[in-house]
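Give me coordinates for this.
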Amino acid sequence: MQAIWTKDVRLDQLTAKDCEMVRQWRNAEHIRQHMFYQEVITPEAQKSWFDSLRPEADFYYVITADKPIGLIHVKDLQNGIGNAGLFIHDQSYWGTPFPVLASMTLLTAFFSRSDVHTMVASVRPENTISKEYNEQLGFHSIAVDKMVLDKSSFYKNVETSSLLQILCKANPVVSIATDVQDRTTYDARSVPMEVVLHRIG
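Next comes the predicted model:
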């Protein structure tokens, strides 16, 4: 999937030209302090990391609202299980709907795949904000630094969470494009949400 988007947020597949921007984001103190790996990343290390990404298992997307604001990913996808995460570099977007919209868009896209059933998130024990954020999406803790979300729980959470219902209704169209010509769109205004969530892909 090269791009995934709703009315208000777009996820574009990470490219080589994005790497320096993302490296600077990742090295910012307000981002780095929440990561498991906290060393400053050099341009050489960033290039090596980007070159090591596997197209069948590692999916990184730049989050764009009215401008690029962060990075979101599903990595190490194998046997139906992926590791999900994101960071929002632009602090003016913290506490806004955009991080949740980005997460919902990504999770909807990947859980629509028949071969994906579980997402795992790694969270530093002291990062209570990230833990609460993941719980809002439906994740639950299985270890002091690890949380998990399965497909059925995700769908149930979307159907029962008033906040997620509001966000989904405000952003009814989700499109997934593998290239410019190949685009599938579903409209939640005319199709029940649970059908949309199960059919996108």
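
all contacts plus neighbour counts: C-alpha atoms, from now on.
Fine.

longest strand in this protein, by residue count?
What stands out as the longest strand in the chain, according to DSSP state E, is strand 68-78.

downstream neighbour of that strand in the secondary structure list?
strand 81-88 (DSSP states H and E).

quick one: that following strand to strand 68-78, angle?
Here strand 81-88 points in a direction 170 degrees away from that of strand 68-78 (axes from the mean of the first three to the mean of the last three C-alpha atoms, to 10 degrees).

What is the burial count for the nearest residue to A57 once chain neighbours are set aside?
Among residues not flanking A57 along the chain, L77 sits closest, at 4.6 Å (C-alpha to C-alpha, 6 or more residues apart in numbering). Neighbourhood size, L77 [other C-alpha atoms under 10 Å]: 19.

these two touch, right, L77 and D58?
Yes: taking contacts as C-alpha atoms under 8 Å, L77 lies within contact range of D58: 6.6 Å.

Spit out the contact partners of R32.
Neighbouring residues of R32 by C-alpha atoms under 8 Å, 6 or more residues apart in numbering: R26, Q38, E39.

One more, so I can put them side by side:
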Amino acid sequence: MTGTVSAQQRVRPMTYEDLERVLAWRNHEEVRRYMYTQHEISLIEHSRWFERASQDSSRHLLVFESNAVPLGFINLHQIAPGGVADWGFYVAPDAPRGTGRLLGHAVLQHAFAHLALHKLCGQALRFNTRSIKFHQRLGFQQEGILREQHFDGQSYHDVVCFGLLASEWQSNL
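As a prediction, the model looks like this:
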């Protein structure tokens, strides 16, 4: 698949109606184990987070849909002037194979074409090899490793940092 996004795939703003679904995805063991915070999040905690994050103009909370079915969550957070943003994401645990790739292309289209970002940054815990390969397949460049940056309560883990420039994304279309 090229970098184009079909009409069947899109990202849209997250709404209150999405709260319970996104929370269920986030709390699923296969998603939670790769997050910086690994405890099960309560609906109250999730609702408070959503309320705060929704009021932050530097954040874009998005839901990825394929054929009008919600299949993933994306958090874009502008972290520096000039259009530099971090992203975090996860796919529904029961999403069909290939959903991550579709989500990635839809988000990159949104970030660079719609939001006019200059650079998108991502991070993955070193043991999350799927996420590392995913970033690389989307064209992200590894920009560094934060050694033993994350402590999960039992051990320290390296964090792999990635970046993708708008010009690099354009050349992959």
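
thinking again about what came up before, using a markdown table, lay out the contacts of R32 of the first structure together with secondary structure and neighbour count.
Listed next are those as a markdown table, based on DSSP: H, G, I helix; E, B strand; the rest coil; neighbours: other C-alpha atoms under 10 Å:
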| residue | secondary structure | neighbour count |
| --- | --- | --- |
| R26 | helix | 22 |
| Q38 | coil | 13 |
| E39 | coil | 10 |
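
Shared with the second structure, which of these?
Retained contacts for the contacts of R32 of the first structure in the second structure, judged by both residues aligned by TM-score structural alignment, their matches' C-alpha atoms under 8 Å, are R26, Q38, E39.

For these, could you give me TSV that also reports distance to P99 of the first structure?
What follows is these, written out as TSV (distance: C-alpha to C-alpha, whole Å):
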residue	distance to P99 of the first structure
R26	16
Q38	22
E39	25
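
Closest one to R124 of the first structure out of those residues, please.
Checking those against R124 of the first structure by C-alpha to C-alpha gives Q38 as the nearest, at 11.6 Å.

counting contacts, what elements does the longest helix along the first structure pack onto?
Ordering each helix of the first structure by length in residues (DSSP state H) puts helix 98-111 first. Helix 98-111 of the first structure is packed against strand 3-5, strand 10-13, with contacts defined by 3 or more C-alpha pairs under 8 Å, 6 or more residues apart in numbering; DSSP states H and E.

Touching the following helix or strand past it from outside, list them.
Per DSSP H and E, the first helix or strand lying C-terminal to helix 98-111 of the first structure is strand 118-122. Strand 118-122 of the first structure is contacted from outside by 80-85, 145-151, using C-alpha under 8 Å, 6+ apart.

how far off helix 98-111 does the helix or strand just after strand 118-122 of the first structure point, in degrees?
Using DSSP H and E, the next helix or strand after strand 118-122 of the first structure towards the C-terminus is helix 128-137. If you take the same axes, to 10 degrees, helix 128-137 of the first structure sits at 50 degrees to helix 98-111.

ok, average deviation of helix 128-137 of the first structure from the second structure?
Compared with the second structure after fitting, helix 128-137 of the first structure has a mean deviation of 0.7 Å; criterion: mean C-alpha distance after the TM-score superposition for the first structure.

so what secondary structure elements neighbour that helix?
Secondary elements touching helix 128-137 of the first structure (3+ C-alpha pairs under 8 Å, 6+ apart): none.

Flag every buried residue along it.
Neighbour counts over helix 128-137 of the first structure (16 or more other C-alpha atoms under 10 Å) mark S130, K131, N134, Q136, L137 as buried.

Pull up the gap between the second one and M147 of the first structure, please.
Using C-alpha to C-alpha, to the nearest Å, one gets 8 Å for the distance from K131 of the first structure to M147 of the first structure.

Give the residues shared as contacts by these two.
Residues touching both K131 of the first structure and M147 by C-alpha under 8 Å, 6+ apart: V123.

can you list the residues that contact stretch 194-201 of the first structure?
Counting by C-alpha under 8 Å, 6+ apart, residues outside stretch 194-201 of the first structure touching it are 108-113, 155, 159, 174-176, 184-188.

list the contacts for the residue lying closest to A65 of the first structure once chain neighbours are set aside?
Sequence neighbours aside, V9 is the residue nearest to A65 of the first structure in space, at 4.9 Å (criterion: C-alpha to C-alpha, 6+ apart). Contact analysis of V9 of the first structure by C-alpha under 8 Å, 6+ apart lists I63, T64, A65, F98, L101, A102.

Looking at those, which two lie furthest apart in space?
Largest separation among the contacts of V9 of the first structure by C-alpha to C-alpha: T64 and L101, giving 10.8 Å.
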